[in-house]
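Student: Below are the sequence and a predicted model; questions follow.
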Amino acid sequence: MLGKLVVIAVLMFGFGFALIPMYKQICELTGVNILTNKDDKVALPDNTQIDKTRLITVEFDANTTGPWRFRPVASSLKVHPGEMTQIVYEVVNTQSRKMDAQAIPSYAPHEAEAFFKKMECFCFKQQTLGPNEARQMPVVFYIDPKLPKNVTTITLSYTFFEVGGNVVKAPT
């Protein structure tokens, strides 16, 4: 009895291994579950949400209120509407103390704001920078292809300011 069970177990194990090449052959014959071309070159479809007929110039600006050095790494980029793009802003806390800050964006022309979609941005939350700390902060965005055709340039401007702490009050 034990011998018969061992033979059956070995046959079942062997049949499991034989199923792999049989499955591949059946899938090739029927055209089901084909993951690669015969030449191993996979042609990826184009992202149809990108409007390659238009280029929008996005200008980047940085303003500060407080003891910061704050600037974009590039002053402008040309992007196609619908294309995911990243820009990096650099900030340096020039003080010898920890500071909390927040960035507030603004857009020009104002009508472009509804079409400027940020996926990731340092402006979504407050930033804490240690004494004399420098940081690179990304902004990942795309411009909605529904942007009016007359808009060819968008300016993204950030104002970076200290929150809480030893905020310098404006003179009255």
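Tutor: Right, received. Where do you want to start? Numbering: from 1, shown residues only.

Student: only C-alpha atoms for contact and neighbour calcs from this point on.
Tutor: Fine.

Student: For residue 135, grab the count of nearby residues.
Tutor: 14 (other CA atoms under 10 Å).

Student: host element of it?
Tutor: Assigning secondary structure by DSSP states H and E places residue 135 in strand 134-143.

Student: what about versus this one:
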Amino acid sequence: MATPAPHDGDRMLNRSMLIKLVVMAAVMFGFGFALVPLYRAICNITGANSLVKRDVTAAGARNTQVDTTRTVSVEFDANARGALVFSPEQNAFDVHPGAVTAVKYRVTNSLNRTVHAQAIPSYAPAVAGQYFEKIECFCFTQQTLAPHETREMPVVFFVDPKLPRDVRTITLSYTFFELGGPAGETTSAGQGGTAAATPAGGA
């Protein structure tokens, strides 16, 4: 039996490598779409960071004492997956622990079709999540955006005065995922999706 020429061996090696890369890309793409239901399943099991449950009621917030002896810098971060253009109204501001504060985020559906999406919050440092109390948040429910719709969405929150004094900065970061969108869609600008730039200090 004739021995394959060296270039045949290289061709087989390149083909094998290409197949592996394609499989890896497909797995990573699928994992990105699976993050939201996976996160929701974990939340349902553990009861942690529930997407649909308020951290505290407005009545509970009114009973919170405001610590005017110090301020905490809150930074706002926004990331989008797929067809959404997403950003905060302000990148950062200082708050007194216990003071109820609001910030707005803006999201735009860049597609010619309706998009269903979910925002997932995260915090840095991680310990801050125990003390960041959201009264109202667009992350509590799924959002439905009409074609090319732009929507302003508030987050009403306060920082628990029990926050350790060595934590002087909190970053609130949201990642917005499209839910169950058809593959291969492109934006009106001809791109697959746009992610908003994140301010320094984001999670």
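Tutor: Received, thanks. Because the structure is a prediction, the values reported are computed rather than measured.

Student: TM-score for these two?
Tutor: Scored against TM-score structural alignment, normalised by the length of the first structure, the superposed chains reach a TM-score of 0.69; 122 aligned residues with a CA RMSD of 1.3 Å.

Student: What residues in the second structure pair up with the strand holding residue 135 of the first structure?
Tutor: Aligned using TM-score structural alignment, strand 134-143 of the first structure spans residues 150-159 in the second structure.

Student: Can you classify the spatially most central residue of the second structure as helix, strand or coil?
Tutor: In the second structure, the centroid-proximal residue (CA atoms, centre = their mean) is residue 175; its distance is 1.1 Å. Following DSSP: H, G, I helix; E, B strand; the rest coil, we place residue 175 of the second structure in the strand state.

Student: Please tell me I have it right and it contacts residue 78.
Tutor: Yes. Taking CA atoms under 8 Å as the definition, residue 175 of the second structure is a contact partner of residue 78 at 6.1 Å.

Student: in the second structure, which spans are helices?
Tutor: In the second structure, the helices defined using DSSP state H lie at 6-46, 58-62.

Student: what about these, which gets the closest to residue 180 of the second structure?
Tutor: helix 6-46 (7.7 Å; CA to CA).

Student: Could you tell me where the closest one falls in the first structure?
Tutor: So helix 6-46 of the second structure is aligned with nothing, judged by TM-score structural alignment.

Student: who does that helix touch, helix- and strand-wise?
Tutor: The contact analysis (3 or more CA pairs under 8 Å, 6 or more residues apart in numbering; DSSP states H and E) places helix 6-46 of the second structure against no helix or strand.

Student: Report the secondary structure element holding residue 25 of the first structure.
Tutor: helix 2-30.

Student: Nearest residue to the corresponding residue of the first structure for residue 79 of the second structure in space, please, no chain neighbours.
Tutor: Using TM-score structural alignment, the partner of residue 79 of the second structure in the first structure is residue 63. Among residues not flanking residue 63 of the first structure along the chain, residue 159 sits closest, at 4.6 Å (CA to CA, 6 or more residues apart in numbering).

Student: Please tell me I have it right and the one you found contacts residue 65.
Tutor: Yes. Contact criterion CA under 8 Å: residue 159 of the first structure and residue 65 qualify, at 7.3 Å.

Student: Compute the distance between residue 137 of the second structure and residue 152 of the second structure, please.
Tutor: Residue 137 of the second structure sits 11 Å away from residue 152 of the second structure, going by CA to CA, to the nearest Å.

Student: quick one, which of those two is more surrounded?
Tutor: residue 137 (22 against 14).

Student: quick revisit: which residue in the first structure aligns with the residue nearest to the centre of the second structure?
Tutor: That one, residue 175 of the second structure, aligns with residue 159 by TM-score structural alignment.
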